[in-house]
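> this is a predicted model, with the sequence first.
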Amino acid sequence: MFKTLSAAALIAASATLAHAEEWTAYTYSSVSTTAAVKGMQRIVNRAATEADLTIDLHLGKTLQIASADITQAVGDGVVDMAADFFFSGSVPLARVLNLPMLIENDAQWAKAYAAMEPTLVEAFAGQGVVLLGSYRYPEQTIFTTFEVTSLADLDGHKIRVTSPEQGKFVETFGGAPITLSGSEVPTSLERGVIEGVLTASAGGAKNWHEFLPYNYRFAVNYGNSMIIANADSFAALSEDAQAALRGIVAEEGPKTTEEFLEDEGVQKASQAEAGMTLVDSAEGDVAMATEKLAPFWEAWAEENGPEYVEALATVRAAIGK
């Protein structure tokens, strides 16, 4: 159960539930300059004028909500709305989109997400939330404190991951996956607790680049955030307000994705200029990694049950893989 909300936040949450036109929102990101926060802020600003809905947005760590508990907090009515990157614990079925080496490019992502969206809507509804939309980070690549010129160089090294699926990728090539919160990454890199991270140039590397002199440009998988609302709070809105909010998120989610993709190029150039060594994926690494990880996709689905088998089949059919 979720137990870490402060008394003040509980009072605010109770007031929010009583007045559907005044919402509290939360985002996992604590940096106001990221595309993730800017996108949520645009949603908040537009909601005030287009949906007659006042939303008070709180950045990551400003409420006592653990990253892994965001979807639960929305479902429980602690907050009315959120952007959640760490939804996989609450809605593990959605992790099918994050399986390593399954989705290889932007076009495949678009097809896979469109095919899975009805299933995701239903899965999030089971948690008491309405899935309004999403945005996606650029490909997750490999940033390290040691030189990497092929996947074989991961052998024996400790790499921070954000999901069990990323962990499987690291293990496949002899590394040791470690799960840490974003706030723990800098000190863990300094102390040698971890020797690398899987992230995007416009994601974690934007804040941690000074600790990571090497970037192996190998796309392991994609990460995305879900924009969700409490089902009761959403139902309390007028039909016009509901439609307006859905429309706003439908526009701002993809716009946030585009901003991340643009920033990826900017950050790559900036990081290289600051001295980071960027190495392109070695010839044969993609094909080899795909062959090694394909059995894991099947095992992952079968171990989790028929819904997961169906979800994997849906994605593979959508991308022709």
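Ah, there it is.

> every contact and neighbour count from this point should use C-alpha atoms.
Fine.

> thought residue 22 was touching residue 51?
No. Between residue 22 and residue 51 there is no contact under Cα atoms under 8 Å: 11.1 Å.

> common neighbours of these two, please.
Counting by Cα atoms under 8 Å, 6 or more residues apart in numbering, no residue touches both residue 22 and residue 51.

> which of these two has more neighbours?
Set residue 22 next to residue 51 and count neighbours by other Cα atoms under 10 Å: residue 51 wins out with 23 against 17.

> which element is the closest residue to the more buried one other than its chain neighbours on?
Spatial nearest neighbour of residue 51, excluding adjacent residues (Cα to Cα, 6 or more residues apart in numbering): residue 241 at 4.5 Å. For residue 241, the element it lies in under DSSP states H and E is helix 239-273.

> name the helices or strands packed onto the helix or strand just after that helix?
Under the assignment DSSP H and E, the closest C-terminal helix or strand after helix 239-273 is strand 277-280. On a contact count with 3 or more Cα pairs under 8 Å, 6 or more residues apart in numbering; DSSP states H and E, strand 277-280 meets strand 214-221.

> who's in contact with the strand it packs on?
98-104, 139-150, 166, 169, 198, 276-281, 286.

> does anything pack onto the helix or strand following it? Which helices or strands?
Sequence order places strand 224-230 as the next helix or strand after strand 214-221, per DSSP H and E. If contacts are counted by 3+ Cα pairs under 8 Å, 6+ apart, strand 224-230 sits against helix 70-75, strand 81-84, strand 129-136.

> the first one: how far from the chain's middle?
Taking the mean C-alpha point of helix 70-75 and that of its whole chain, the gap between them comes to 15 Å (Cα atoms, centre = their mean, to the nearest Å).

> show me the contact partners of that helix.
2, 28, 65, 79-82, 84, 86-87, 90, 127-129, 228-231.

> second structure follows, compare the two:
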Amino acid sequence: MKLATLILGSTMLATSAMAEDLSVVGSWSNLPLYQNFETPFWTQEIGSLTNDEFTAQLTSFDQMGVAGADVFRMLGDGLFDVGATVADYTVGDAPELEGLDVPLLATTVAQAQAMVDAAKPMVADIMRARFGSEMLGIAPYPPQVVFCRGAIASLDDLKGKKVRGSGRMTTKFLEALGAEGINIAFSEVPGSLERGVIDCAVTGAGSGFSAGWWEVSDTLVALPLGGWDPVVIAMNGDRFDALDAEAQETLKTAVAEGLETPAWDAAEGGLETYLACLTGNAACPVETAAAMTLLEPTAADIEAARAILTTEVLPDWAGRAGDEWVTRWNDTVGTAVGLTIAQ
């Protein structure tokens, strides 16, 4: 019913007879990316950024009751015009997309953005081949860190723990560390931590803060074991192809300027801010009752983790993705980070 209402509304509520009115399904409604960037862009700014060529009606996949993994399938079927979801949610359909978000390779915003920019041509081809959709842009969540119930003194302490990963590659990485990877939806994590179903969970520092994970966990491991969880924004391919070339470029430019760039700009310093909020540090700009213990991994932790990444996790992904995509990854993302996956 919500989906039918969304599509009907996109036809009836156009502000101009000449405007292209888009039905848009955004990412998690309770997280900062949707609230601070997707919502103002699609509901307020798209008209001014496109000279009123486009308007939009926005909801999120969780408000629709749709799983994040289903967004691009539904988008390809034409059930809405534009969809956004975490790339890692869709790797069951497109394992090659795992190469967009590799743990540990980017520890700064600049490094993460360089990786994403290098991967964009590859991601665009994957979206067309797998989902019949046109990539419009890629926006970041904050670095994916580890929330644990109880005390954690080092990465070694994750051995034997039941840990919810933020994607398939992250889960493989955790298993290589000796943890038991558990597949649990983001919204189910707080209850699972509280009941002891899992011991730890991976998500962005900002996402975990906004969703209240600090209320049911004690230790925060400040290492991007889950990468950055990029969100791919895409348009149904038939709908995009029906636009003239100028309108296509106008829309892509608007997404880049009004959604992508502000989200990346806000990511700068975002990790430090959210770590402050999660640990109850005075540097947090809002009042918070959070008081988690922050674990800063040692150089030995980082070295050991990267060794596991290069000798176990990436070769495992290469076997799933296939030689063509591994070659493309080496020539793009790999070049950007100075790493080559052996074939």
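Received it, and whenever you're ready, just let me know what you need. The structure presented is a predicted model; accordingly, all values stated were derived computationally and were not measured.

> TM-score for the pair, please.
Here the TM-score for the pair of chains, by TM-score structural alignment, normalised by the length of the first structure, is 0.89; 314 aligned residues with a Cα RMSD of 2.3 Å.

> next, the contact list for the aligned partner of residue 191 of the second structure in the first structure, please.
Using TM-score structural alignment as the criterion, residue 191 of the second structure maps onto residue 187 of the first structure. If you count contacts by Cα under 8 Å, 6+ apart, residue 187 of the first structure has none.

> show me which residues of the helix or strand hosting residue 187 of the first structure are buried.
Per DSSP H and E: residue 187 of the first structure is located in helix 185-191. For helix 185-191 of the first structure, a neighbour-count test (16 or more other Cα atoms under 10 Å) marks 185-186, 188-189 as buried.

> once aligned to the second structure, how far is that helix on average?
By mean Cα distance after the TM-score superposition for the first structure, the fitted helix 185-191 of the first structure averages 1.0 Å away from its aligned residues in the second structure.

> check the offset of that helix from the chain's centre.
Helix 185-191 of the first structure sits 22 Å away from the centroid of its parent chain (Cα atoms, centre = their mean).

> for residue 13 of the first structure, see how far away the residue nearest to residue 51 of the first structure is.
Per Cα to Cα, to the nearest Å, residue 241 of the first structure is found 20 Å from residue 13 of the first structure.

> hey, where'd the strands end up in the first structure?
Applying DSSP state E to the first structure gives strands spanning 22-27, 54-58, 81-84, 129-136, 140-144, 158-161, 176-179, 196-199, 214-221, 224-230, 277-280.

> make TSV out of these and add distance to residue 37 of the first structure.
Listed next are the strands of the first structure as TSV, based on distance: least, Cα to Cα, whole Å:
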stretch	distance to residue 37 of the first structure
strand 22-27	7
strand 54-58	9
strand 81-84	9
strand 129-136	11
strand 140-144	19
strand 158-161	22
strand 176-179	23
strand 196-199	18
strand 214-221	22
strand 224-230	12
strand 277-280	27
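
> tell me which of these sits nearest to residue 254 of the first structure.
Closest to residue 254 of the first structure of those, according to Cα to Cα: strand 129-136, at 5.9 Å.

> just tell me the aligned range of the closest one in the second structure.
Mapping strand 129-136 of the first structure onto the second structure (TM-score structural alignment) gives residues 133-140.

> could you find the counterpart of residue 120 of the first structure in the second structure?
Using TM-score structural alignment, residue 120 of the first structure pairs with residue 123 in the second structure.

> and its match, what does it touch?
97, 100, 135.

> now it: how far from residue 57 of the second structure?
Counting by Cα to Cα, the separation of residue 123 of the second structure from residue 57 of the second structure is 26 Å.

> thinking again about what came up before, tell me which of the contacts of residue 123 of the second structure you also see in the first structure.
With both residues aligned by TM-score structural alignment, their matches' Cα atoms under 8 Å, the contacts of these that the first structure also has are 97, 135.

> quick one, what contacts the closest residue to residue 23 of the first structure other than its chain neighbours?
Nearest-residue entry for residue 23 of the first structure: residue 55, 4.6 Å, with adjacent residues in sequence omitted and distances by Cα to Cα, 6+ apart. Neighbouring residues of residue 55 of the first structure by Cα under 8 Å, 6+ apart: 22-25, 44, 47-48.

> one more pass at 7 Å, please.
Shown in contact with residue 55 of the first structure (Cα atoms under 7 Å, 6 or more residues apart in numbering): 22-25, 44.

> cool, and residue 318 of the second structure?
Per Cα under 7 Å, 6+ apart, neighbours of residue 318 of the second structure: residue 326.

> the first structure: which residue goes with that one?
So residue 318 of the second structure corresponds to residue 301, using TM-score structural alignment.

> try residue 102 of the second structure
The alignment partner of residue 102 of the second structure in the first structure, by TM-score structural alignment, is residue 99.

> residues near that match, how many?
25.

> now residue 114 of the second structure
Residues near residue 114 of the second structure, counting by other Cα under 10 Å: 16.

> do residue 181 of the second structure as well
24.

> can you tell me what it aligns to in the first structure?
Checking TM-score structural alignment: residue 181 of the second structure goes with residue 177.

> from what I can see that match touches residue 165, true?
No. Using Cα atoms under 7 Å, residue 177 of the first structure is not in contact with residue 165, being 10.1 Å away.

> now do the longest helix anywhere in the second structure: distance to the chain's middle.
Determined from DSSP state H, the single longest helix within the second structure is helix 109-131. Here helix 109-131 of the second structure is found 12 Å from its chain centre; the criterion is Cα atoms, centre = their mean.

> so which bits of it are buried?
By 16+ other Cα under 10 Å, the buried positions in helix 109-131 of the second structure come out as 109, 112-120, 122-124, 126-128, 131.

> equivalent analysis for stretch 195-210 of the second structure, please.
For stretch 195-210 of the second structure, burial by neighbour count (16+ other Cα under 10 Å) applies to 198-209.

> ok, residue 41 of the first structure to residue 252 of the first structure distance?
Using Cα to Cα, which is the criterion applied here, residue 41 of the first structure is 10 Å from residue 252 of the first structure.

> er, residue 13 of the first structure actually
Per Cα to Cα, residue 13 of the first structure is found 25 Å from residue 252 of the first structure.

> before we move on, the earlier item: burial count for the counterpart of the residue nearest to residue 51 of the first structure in the second structure?
Alignment note (TM-score structural alignment): residue 241 of the first structure maps to residue 247 of the second structure. Neighbour count for residue 247 of the second structure, taken as other Cα under 10 Å: 16.
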